[in-house]
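**Q** pasting the sequence and the predicted coordinates here, then a few questions.
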Amino acid sequence: MRSDLHKAMLLLALPCLIFLAFFLVPLGVVLLSSLMAEGWQGASLQHYARILLDQYHWDVILVTFRIALFTTLICLLLGYPLAWFLVRVLRSSLWRRIFVIALVVPLFTSNIVRSFGWMIMLGRNGQVNDTLRALGLIDTPIRFIGTETGILIGMVYILLPFVVLAVGTSLSQMNRGLEYASSDLGASPFRTFLHVTLPLSLPGLASGAIMVFALAVSAYVTPALLSGGRVTVLSMLIYQQYSTVFNFNYGGALSIVLLVLTLALVALANRAGHVRGG
């Protein structure tokens, strides 16, 4: 028994050390730097006061979380039907594999490359405006670059596969007998979906939403490239402080504020889901 315990502890030692070295220690360094005054001259909360008492920072926070929230909602609205199509509509396993590969392959491409692609497509003379003009929907080009709409388009394209894969896994593992039982008891397909299928797929929906929101709220490359310098999010401010201004104390405070606000919103959403489910 003691030998098995020692083996288990040895197996856990390496993951714990990696977690400590590559997560807790860097996070501790960022937290410590955020609590130091300029020039590392003693402890201070001046950076947090600067962030929380300045309207500019609150505007940036609002833009950051608004983009992340809308990205999450759009990914959920588009991802659930697509996951349903892959799992419930496609009967051929070959075509299902093809669609899944087409969905996953872009994940192996750098976000920089994909964002540059969207910069070309969303430009004034890009394919999107050309298509809209050809269909007679617009007379003059729409400005996408430098707007929140352009950032949303790029973010949804990059993060949509996470929702599709999470919901698709949940749907594929669902007990179809419960749906058949609901139909046998006289429920319509819509009522069966609303009262049986949707609640059973909520874990996959929730996990996909959390992944998308966490990735969207901390994204840097896509907002930086598609913003055109006109829209600023927190990750861009953090990058600027670390790479350009070299103000690690202020940058650390911005990072901790982003982390705390993100965790708070995820916790509230998780609690709301438990309360509703209960």
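**A** Ah, there it is. Numbering: from 1, shown residues only.

**Q** contacts and neighbour counts: CA atoms only from here.
**A** Fine.

**Q** so residue 125: helix, strand or coil?
**A** Using DSSP: H, G, I helix; E, B strand; the rest coil, the three-state assignment for residue 125 comes out as coil.

**Q** let me redo that: residue 27
**A** Following three-state DSSP, residue 27 is assigned to helix.

**Q** chain neighbours aside, what residue packs nearest to residue 144?
**A** residue 150 (4.6 Å; CA to CA, 6 or more residues apart in numbering).

**Q** try it against this one:
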Amino acid sequence: MPRNASTILKLIALPLLFFSVFFLVPLGVVLVSSLLDKSSAQPSLINYISILADGYHWEVILTTFRLGLSTTAICLLLAYPLAWYLVRIVRSSAWRRLCIIILILPLFTSNIVRSFGWMVMLGRTGMVNDILRSLGLIERPVRFIGTELGILIGLVYILLPFAVLSIGTALSRMDKSLERASQDLGATSGQTFFHVTLPLSLPGVASGAIMVFALAVSAYVTPALLSGGKVTVLSMLIYQQYSTVFNFNYGGALSIVLLALTLTLVGIANHLGRVRGER
């Protein structure tokens, strides 16, 4: 074996071993468990049939992915202007670093703590309702806790930094000479943005969208706390099967369904983006 090939193999051996032990093996265990009938311990598709034939599960699945898609869309709409401000408008490196620190600082705090904070702020006597009343926008408190809106607010707050950092990285690596060339050829600022800047930043937008969507549909703490027991998502059902019902086979099937649906939607999005890029 050539020395270069041997060196490369040694370098990737440890990451491959780590990936296999801590991802592929647990995933395989969950998959095998999902294909076993709890009562007979025999191979069976009964768990998947029960999930797909139950209207309640489909309602939970739709709720989960509706929240995931809504969170992704809102995060992207908020993240692009924030990333643009940090990369293109801020001139002071010290101020930019401070803004980035403020942006990522919540990531060092537990999701549980942040979710409890939102429970206080979104309560009937919380800060959000107080502000809305003081502005004359509402006459009586709005119920956020126990609604999809409350969960959506919490998820957007927690996942927004991932989208901002991803889009900001794409914008910072962009060749600005292409934008100057577009303007030199007579394009307006708006035309340059929509025909040059935005298409070139789409890889950052896509990676940010994938991260936010994957984290949103698999989130447990935020939906569990902000739902008030009135909204159920797939991660909550999975947790119940493992910790309360102790039906590991059914919980494994729910996990595989969540993973399969997530990968399917991400794959469709990647395919559509590739087709659009080829055009």
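**A** Arrived safely, thanks for sending. Note that the structure is a prediction, hence the values are computed from the model and not measured.

**Q** tell me the counterpart of the residue nearest to residue 144 of structure 1 in structure 2.
**A** Matched by TM-score structural alignment, residue 150 of structure 1 corresponds to residue 150 in structure 2.

**Q** I'd say the residue nearest to residue 144 of structure 1 and residue 122 touch.
**A** Yes - assessed by CA atoms under 8 Å, residue 150 of structure 1 is found in contact with residue 122 at 7.3 Å.

**Q** and the residue nearest to residue 144 of structure 1, how many neighbours?
**A** Per other CA atoms under 10 Å, the neighbour tally for residue 150 of structure 1 reads 22.

**Q** does it count as helix, strand or coil?
**A** helix.

**Q** before we move on, what about residue 137 of structure 1?
**A** Under three-state DSSP, residue 137 of structure 1 falls in the coil class.

**Q** spatially central residue for structure 2, please.
**A** residue 212 (2.1 Å; CA atoms, centre = their mean).

**Q** quick one: the helix or strand it falls within to structure 1 mean distance?
**A** Using DSSP states H and E, residue 212 of structure 2 sits in helix 198-217. Here the mean offset of helix 198-217 of structure 2 against structure 1 after fitting is 0.3 Å, by mean CA distance after the TM-score superposition for structure 1.

**Q** distance from that helix to the middle of the chain?
**A** Centroid displacement of helix 198-217 of structure 2 relative to its chain, using CA atoms, centre = their mean, to the nearest Å, is 9 Å.

**Q** helices and strands around the very next helix or strand once past it, which ones?
**A** Counting by DSSP H and E, the next helix or strand C-terminal to helix 198-217 of structure 2 is helix 221-226. Where contact means 3 or more CA pairs under 8 Å, 6 or more residues apart in numbering; DSSP states H and E, helix 221-226 of structure 2 is packed against helix 111-121, helix 148-172.

**Q** among those, which is the most enclosed?
**A** helix 148-172 (a mean of 22; mean count of other CA atoms under 10 Å).

**Q** ok, residues contacting the helix or strand that comes right after that helix?
**A** Downstream of helix 148-172 of structure 2, the first helix or strand assigned by DSSP H and E is helix 176-184. The contact list for helix 176-184 of structure 2 (CA atoms under 8 Å, 6 or more residues apart in numbering) reads 189, 192, 193, 196, 197.

**Q** for the helix or strand that helix 176-184 of structure 2 is followed by, give me the average deviation versus structure 1.
**A** Next helix or strand after helix 176-184 of structure 2 toward the C-terminus (DSSP H and E): helix 189-192. Average distance, helix 189-192 of structure 2 versus aligned residues of structure 1 after superposition (mean CA distance after the TM-score superposition for structure 1): 0.5 Å.

**Q** buried set for helix 189-192 of structure 2?
**A** By 16 or more other CA atoms under 10 Å, the buried positions in helix 189-192 of structure 2 come out as residue 192.

**Q** counting contacts, what elements does that helix pack onto?
**A** helix 176-184.

**Q** relative to structure 1, what is the average displacement of the helix it packs on?
**A** Helix 176-184 of structure 2 sits 0.7 Å off on average (mean CA distance after the TM-score superposition for structure 1).

**Q** just the buried positions in that helix, please.
**A** Across helix 176-184 of structure 2, burial judged by 16+ other CA under 10 Å covers 179, 182.
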